[in-house]
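Peer 1: A predicted structure for the sequence below; I have some questions about it.
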Amino acid sequence: MTVESDSQGTVFSLFFPASEERPAVLEDSLSMVDLRGRGERILVVDDEETQRDITRKMLQLFGYSVHTVASGEEAIAWLRSRSVDLILLDMIMDPGINGCETYAEIIKIHPDQKAIIASGFSRSEEVKKAQAMGAGQLLCKPYTLLELGLVVNQALHGA
């Protein structure tokens, strides 16, 4: 990193090591049509309103029926009288219980409940615990429309 300042302002230059590794990309032939849902019901559990809204709209573009809640406690209460095909579960929610604790309670109600964990952080011990209980892949935030579509499709259809 270098920093250069003068009367016009300051310039920060960041230099990163070169790599021959190619970034991970989705398959070239993959499209939204390939990832289209069949009206499956998905519950999005996230304490951030903007994230819930964006995710709901993204999933609706794929043809899913989406409901959102703002906490683990809301998710548990909502699922006591309903079922969904898949839960997209934020791992860190404040205040209240986290995603792992939420999933532990949900599988008491719906033992075979499919879930995807969404988190802005890497694989933590709580993520590992939730996956050991049966939750599926970790979807790292921020995610793209195609990344979301692919992970949801894999969770629902094993594709």
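Peer 2: Ah, there it is. Numbering: from 1, shown residues only.
Peer 1: only C-alpha atoms for contact and neighbour calcs from this point on.
Peer 2: OK.
Peer 1: how about the strands in this structure?
Peer 2: 2-6, 9-13, 41-45, 65-69, 86-90, 115-119, 138-140 (DSSP state E).
Peer 1: can you get me a residue count around the closest residue to S5 other than its chain neighbours?
Peer 2: In this structure, S5 finds its nearest non-sequential neighbour in V11, 6.4 Å apart by C-alpha to C-alpha, 6 or more residues apart in numbering. The number of residues packed near V11 is 11, by other C-alpha atoms under 10 Å.
Peer 1: please tell me I have it right and Q60 contacts T68.
Peer 2: No. Counting by C-alpha atoms under 8 Å, Q60 stays clear of T68, with 12.0 Å between them.
Peer 1: A further structure is provided below for comparison with the first:
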Amino acid sequence: KGAEELLKAFTEVAQKVPNTKLVIAGAFFFNSNIVSPFEQKLRNLASNPTVKNRIIFTGFVNYEDMPAIYAMSDICVLPSIWDDPAPLAVIESLVSGKPLITTRSGGIPEYADEQSAIILERGDQLVDQLADAMTKIARDSDERDAMGAHKTALRSEFNKETYMAQLAIRLR
């Protein structure tokens, strides 16, 4: 459901910020060209004339190709409505050095902070809040740079060596 809100919000952003594009990375079915009913619903939303040529669906992306997706992005927007304890896409977005717009869901606030992310509340105003946040960050390169600069600290915190060291301490 968060993707639906994102597409609706992008329709507002596209009217305010020229030359913006939205890339929807991934697919419902692993390594397949099968389109789920949910993905078809998203594609139907993306057929709106305002955004029709400005939304790109990548389909399935091999994990080793994800750094290229992050590298081509200016902003990562991950509005989760589920209480996922540790969403990998959030962590990857943060260490990529891209500003993140996300929601206060599950474990996300344990990883994202106000230095590197805009954290929105889930609720009835989410579409408007997403549109406002995306417009603000898209228009403000200084803010994007400031949020992305926090990546060095995050990379030292969110890596396998640090994780294994913390795990070893907990297992003692």
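Peer 2: Perfect, thanks for sending it. What you are looking at is a predicted structure, and each value in this text was computed from that prediction instead of being measured.
Peer 1: can you give me the TM-score here?
Peer 2: Comparison of the two superposed chains (TM-score structural alignment, normalised by the length of the first structure) gives a TM-score of 0.46, and 119 aligned residues with a C-alpha RMSD of 4.8 Å.
Peer 1: which one's more surrounded, Q60 and T68 of the first structure?
Peer 2: It is T68, of Q60 of the first structure and T68, that has more neighbours when counted by other C-alpha under 10 Å, with 21 against 16.
Peer 1: now for the more buried one: which residues touch it?
Peer 2: T68 of the first structure makes contact with 43-46, 52, 56 under the criterion C-alpha atoms under 8 Å, 6 or more residues apart in numbering.
Peer 1: would TSV of the strands of the first structure with distance to L156 of the first structure be doable?
Peer 2: Listed next are those as TSV, based on distance: least, C-alpha to C-alpha, whole Å:
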stretch	distance to L156 of the first structure
strand 2-6	48
strand 9-13	44
strand 41-45	10
strand 65-69	13
strand 86-90	7
strand 115-119	9
strand 138-140	15
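Peer 1: identify whichever of those strands lies nearest to L148 of the first structure.
Peer 2: Nearest to L148 of the first structure, of all the strands of the first structure, is strand 138-140, at 7.5 Å by C-alpha to C-alpha.
Peer 1: run through the neighbouring helices and strands of the closest one.
Peer 2: strand 115-119 (3 or more C-alpha pairs under 8 Å, 6 or more residues apart in numbering; DSSP states H and E).
Peer 1: quick check: S65 of the first structure vs M58 of the first structure, distance?
Peer 2: When distance is defined by C-alpha to C-alpha, to the nearest Å, S65 of the first structure is 11 Å away from M58 of the first structure.
Peer 1: in the second structure, which spans are strands?
Peer 2: 22-25, 55-59, 76-78, 100-103, 117-120.
Peer 1: tell me which of the ones you listed sits most buried.
Peer 2: Highest mean neighbour count of the strands of the second structure: strand 100-103, a mean of 26 (counted as mean count of other C-alpha atoms under 10 Å).
Peer 1: what packs against it?
Peer 2: So strand 100-103 of the second structure, by 3+ C-alpha pairs under 8 Å, 6+ apart, packs with strand 76-78, helix 88-96, strand 117-120, helix 126-139.
Peer 1: go again with 6 Å.
Peer 2: strand 76-78, strand 117-120 (3 or more C-alpha pairs under 6 Å, 6 or more residues apart in numbering; DSSP states H and E).
Peer 1: identify the residues contacting the shortest one?
Peer 2: If I follow you right, that is strand 76-78 of the second structure. 100-102 (C-alpha atoms under 6 Å, 6 or more residues apart in numbering).
Peer 1: could you dump the strands of the second structure into CSV with distance to Q40 of the second structure added?
Peer 2: Shown next, in CSV, are the strands of the second structure (distance: least, C-alpha to C-alpha, whole Å):
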stretch, distance to Q40 of the second structure
strand 22-25, 13
strand 55-59, 11
strand 76-78, 19
strand 100-103, 23
strand 117-120, 26
